[in-house]
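[1] sequence and predicted structure are below.
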Amino acid sequence: MDEPLETGALLASMFGAEGHLWSVGTLSAFMALEGCGTPEQTPSGLILAAGGSRARLRPGAQLLAFETLSSDPRGWNHGIALCLPGTPGKPSGRITRVSDDDPIIPADRGHPVLDLGLGQGPVRALFRPASEDAFAAAGLAWSEAAAILAPLPGEWIVDTPVLRVERAGAVLHSVPQALETGRSHAETTPVPPGLIPLAHVFPPHPARHRPGEPMAFDPARHARFQAILSRHGRPDLWALKQEVMAQLAEGRFAPPETDRHGATVVRVALRQHLHLQGPPPREWLDRFDRPLLRALEEGPGR
């Protein structure tokens, strides 16, 4: 039997699971996977039909678990990036007509689709139109074609080697700056050089139902993600977090030297300490997390 935290078993347990939010793609083209259900194991991968979409999960991803700051001064975010080696490159931004050689439904193989020119590295963003008229957009720039294609019937697709999502309706998102810069992911995500995050999964959070909807802290949810973080997080950042937590537990204050991502780790540890043990010592807050300090001074709910 696979270990629960082993990559394949972990992803399979979260695919279609209630409360787990998924997205596929990079900043230039990404799509949410909504709904929950029971995936079907097929020769081509694990297939999930839920929320008006179809999704296929395949093995091969390198996982990167991470924690980042949220806009709530007491809160944090967490997630798991599904990565592959490589560099993203800059999207072409040009629409072309191509053949779909790896659809989820075998009967769709070889059908013509529009490549939207938004892909980076191994990511492709496609549109499978219901009418031949849509292919008149071939040759246009995405900036010209987006408004033309959005109301047309068809399926929007984000395809990667590890996760593919197909969904009817205009649900594809693109960050315009990413088309210019070629950046594949948010700078706050601590992705090591040489990896591209192709998809993300966001497990249930221990302190909120969803962004903006706090809940009573759930220690079991917290422990679950910490186990994932210890196995699939960046080892240097996990070691830093363990050191900070040990200092807090022992009443010591020997502030570590940190870069941007390291400082985030310290701040997340302080915010989690608030839920686990109570307010952190002021010297830590003065040095690393003034927003949390102000929120505590202003009282509950701030």
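    Structure received.
[2] use CA for all of it now, contacts and neighbours both
    Will do.
[3] gap between P88 and A134?
    Distance of P88 to A134, given as C-alpha to C-alpha, to the nearest Å: 28 Å.
[4] in the stretch 201-302 of the chain, which spans are strands?
    Along the stretch 201-302 of the chain, counting by DSSP state E, counting those that start in this stretch, strands occupy 208-210, 213-214.
[5] mean neighbour count added to the ones you listed, as TSV?
    Formatted as TSV, these follow (neighbours: other C-alpha atoms under 10 Å):
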stretch	mean neighbour count
strand 208-210	14
strand 213-214	11
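[6] following the chain onward from the longest strand along the chain, which element is next?
    For the chain, the strand with the greatest residue count under DSSP state E is strand 76-85. Beyond strand 76-85 on the C-terminal side, the first helix or strand identified by DSSP states H and E is strand 96-99.
[7] on that earlier part again, show me what the longest strand of the chain is packed against.
    strand 62-69, strand 195-202 (3 or more C-alpha pairs under 8 Å, 6 or more residues apart in numbering; DSSP states H and E).
[8] of the ones you listed, which approaches N77 most closely?
    Taking C-alpha to C-alpha, strand 62-69 is the member of the helices and strands packed on strand 76-85 nearest to N77, at 5.1 Å.
[9] please enumerate the helices of the stretch 51-200 of the chain.
    142-149, 176-181 (DSSP state H, counting those that start in this stretch).
[10] I'd like the strands of the stretch 201-302 of the chain written out as CSV, with distance to R124 added.
    What follows is the strands of the stretch 201-302 of the chain, written out as CSV (distance: least, C-alpha to C-alpha, whole Å):
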stretch, distance to R124
strand 208-210, 29
strand 213-214, 34
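[11] contacts for the longest strand of the chain?
    Outside of strand 76-85, the residues within contact range by C-alpha atoms under 8 Å, 6 or more residues apart in numbering are 60-70, 162, 194-203, 205, 268, 271.
[12] got a quick PyMOL command for the buried subset of the residues you listed?
    The PyMOL command for the buried members of the contacts of strand 76-85 (criterion: 16 or more other C-alpha atoms under 10 Å) is given here:
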select buried, resi 61+62+63+64+65+66+67+68+69+162+195+196+197+198+199+200+201+202+203+205+268+271
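[13] also this one, for the comparison:
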Amino acid sequence: MLDLTKVAHEALSQEDTGWNMGSFGAIAEFHHVAGDPSPAPVDGLTQVTARGGVRIDNLEGVTPVAYETLSPKPHRWTQAVSLCLPEHAAAMNQREVLTELGSDTGTIRSENCEDILFDMGLKQFQVDFCIRTGDPNLLKVLRDNAGKSLFETGNPAMPAILAAHPHRVALTRIGRIEVYQMIGGPDTGGKSPEGPHTHVLPKLLRAGRTHSANTPIPEGLTPCGALHPENPVIGRLGEDKPFNRAAFDAFQGLLNAWAPEEYLTGKQGAWRLLEQVVAASDVQEPDSRVGRAGWRNGIRQWRILHGNSALLDDWAVAFDRETGLSDPENPGH
């Protein structure tokens, strides 16, 4: 059986592994940028650079859920391990208005511990999505508008935040991610900066979901964060890259230990039938949503592993079509 703490510790030393914490609509991401100095060594489950940091404070009671999701691009897939808690244990404060929390005594870097933390009041179930600043001008605007919704018509706090680019801090029951870079928007050319960044997407916030419907989280669990080991076909900037068999095999180990059984059955079933050269017309895809995702990713991965064939083309036409089982790979970028 895999040890989650050991897996997390090793992942934090891997520059190609990304992390996130947040909800469906408010998320903080940590990624190492190629060419940057290696993350500074820090005691415990922590990784920090000049651009941001991630710290895992508590894995007690965490259930890891490994999964692969379908990409809109038919030659790709995404992958992650969600770190989940029972619903009652994952709940955060769910504040609805801008709220001053005081000095950030739990900060990853000691130089930020005197800066003031504000909950943005996004009312997300498993994350207190915050900003942190020592800027006196921004502090005045924030304090003048504390107790109000950031989305209230005419509230000057949100424009002030977007102009000042304070640190963003995502707080969960398992730890935190801090982002020191600018907020993606007009000052960054309309896209998120490379490396650590955040997304606050009002349209998704209004859905009131803890995670995408395409993420196979078992009922009763809530994802508080996730690690994203190196993808074997997608580079750090979302570009196609030559297939990395070592990265593929490494994630299959996590998948076999921690994936939903329906997914594994779907993918392995497709592989078995393809190996037996069974025609697409003679097989039936799984009944469940999760099983069908495994089946379709199995087709994609078989092509990567074994090359093109007329048989595989027939399977792709029959089964690997767009059915609402995929999400944008980089929402908000």
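    Done, it's in. Bear in mind the structure is a predicted one, so any value in this text is a computation, not a measurement.
[14] turn the helices of the stretch 51-200 of the first structure into CSV, including distance to T96 of the first structure and mean neighbour count.
    Formatted as CSV, these follow (distance: least, C-alpha to C-alpha, whole Å; neighbours: other C-alpha atoms under 10 Å):
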stretch, distance to T96 of the first structure, mean neighbour count
helix 142-149, 10, 15
helix 176-181, 16, 15
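[15] now those helices as JSON lines including distance to E250 of the first structure?
    Formatted as JSON lines, those follow (distance: least, C-alpha to C-alpha, whole Å):
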{"stretch": "helix 142-149", "distance to E250 of the first structure": "56"}
{"stretch": "helix 176-181", "distance to E250 of the first structure": "44"}
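[16] closest one to P129 of the first structure among those helices?
    Nearest to P129 of the first structure, of the helices of the stretch 51-200 of the first structure and by C-alpha to C-alpha, is helix 142-149 at 8.7 Å.
[17] spit out the contact partners of the counterpart of I234 of the second structure in the first structure.
    Structural alignment (TM-score structural alignment) places I234 of the second structure against R208 in the first structure. Contact partners of R208 of the first structure, counting by C-alpha under 8 Å, 6+ apart, are 214-217.
[18] how about L114 of the first structure?
    Here L114 of the first structure is in contact with 95-98, 126-129, 135, 138 (C-alpha under 8 Å, 6+ apart).
[19] how does it look with 10 Å?
    Listed by C-alpha atoms under 10 Å, 6 or more residues apart in numbering, the contact partners of L114 of the first structure are 95-100, 125-129, 134-138, 156-157.
[20] same check for those residues, but in the second structure.
    Mapped onto the second structure and checked by both residues aligned by TM-score structural alignment, their matches' C-alpha atoms under 10 Å, the contacts of L114 of the first structure keep the contacts 95-100, 125-129, 134-135, 138, 156-157.
[21] what distance do you get for the most centrally placed residue in the first structure to L276 of the first structure?
    What sits nearest the mean C-alpha location of the first structure, by C-alpha atoms, centre = their mean, is H200, with 2.7 Å. Distance of H200 of the first structure to L276 of the first structure, computed by C-alpha to C-alpha: 27 Å.
[22] and if you look at A32 of the first structure?
    Counting by C-alpha to C-alpha, the gap from A32 of the first structure to L276 of the first structure is 32 Å.
[23] neighbour count: these two, which is higher?
    Higher neighbour count among A32 of the first structure and L276: A32, with 20 against 13, using other C-alpha atoms under 10 Å.
[24] hmm, back to that, just the buried ones out of the contacts of L114 of the first structure, please.
    Neighbour-count burial (16+ other C-alpha under 10 Å) is assigned, among the contacts of L114 of the first structure, to 95-97, 100, 125-129, 134-135, 137-138, 156-157.
[25] those in strands, which ones?
    Reading strands off these with DSSP E, I get 96-97, 125-129, 156-157.
[26] who's in contact with A146 of the second structure?
    Applying C-alpha under 10 Å, 6+ apart, we find A146 of the second structure in contact with 97-100, 118-121, 140, 157.
[27] how does it look with 8 Å?
    97-100.
[28] in the first structure, what residue corresponds to it?
    Looks like A146 of the second structure aligns to A138 there (TM-score structural alignment).
[29] wait, which of the helices of the stretch 51-200 of the first structure is closest to E40 of the first structure?
    Of all those, helix 142-149 comes closest under C-alpha to C-alpha, at 31.5 Å.
[30] show me what the closest one is packed against.
    For helix 142-149 of the first structure, there is no helix or strand it packs on, judged by 3+ C-alpha pairs under 8 Å, 6+ apart.
[31] give me the contact list for it.
    Applying C-alpha under 8 Å, 6+ apart, the set of residues contacting helix 142-149 of the first structure is 93-95, 116-118, 134, 137.
[32] closest one to A178 of the first structure out of the residues you listed, please.
    Using C-alpha to C-alpha, L118 comes nearest to A178 of the first structure of the contacts of helix 142-149 of the first structure, at 9.4 Å.
[33] ok, the residue nearest to the closest one when sequence neighbours are not counted - how many residues close by?
    Using C-alpha to C-alpha, 6 or more residues apart in numbering and skipping the chain neighbours, the partner closest in space to L118 of the first structure is P91 (5.1 Å). By other C-alpha under 10 Å, 22 other residues sit near P91 of the first structure.
[34] P91 of the first structure: what's it in contact with?
    Per C-alpha under 8 Å, 6+ apart, neighbours of P91 of the first structure: 28, 117-120, 179, 182.
[35] a markdown table for those residues, including distance to E18 of the first structure?
    Below are the contacts of P91 of the first structure laid out as a markdown table (distance: C-alpha to C-alpha, whole Å):
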| residue | distance to E18 of the first structure |
| --- | --- |
| S28 | 27 |
| G117 | 33 |
| L118 | 30 |
| G119 | 29 |
| Q120 | 30 |
| L179 | 33 |
| G182 | 33 |
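[36] check those and tell me the two furthest apart.
    G117 and G182 (12.3 Å).
[37] before we move on, back to that, dump the ones in strands among the buried ones among the contacts of L114 of the first structure to JSON lines, plus distance to R221 of the first structure.
    Listed next are these as JSON lines, based on distance: C-alpha to C-alpha, whole Å:
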{"residue": "T96", "distance to R221 of the first structure": "45"}
{"residue": "R97", "distance to R221 of the first structure": "45"}
{"residue": "A125", "distance to R221 of the first structure": "34"}
{"residue": "L126", "distance to R221 of the first structure": "36"}
{"residue": "F127", "distance to R221 of the first structure": "37"}
{"residue": "R128", "distance to R221 of the first structure": "39"}
{"residue": "P129", "distance to R221 of the first structure": "41"}
{"residue": "W156", "distance to R221 of the first structure": "33"}
{"residue": "I157", "distance to R221 of the first structure": "32"}
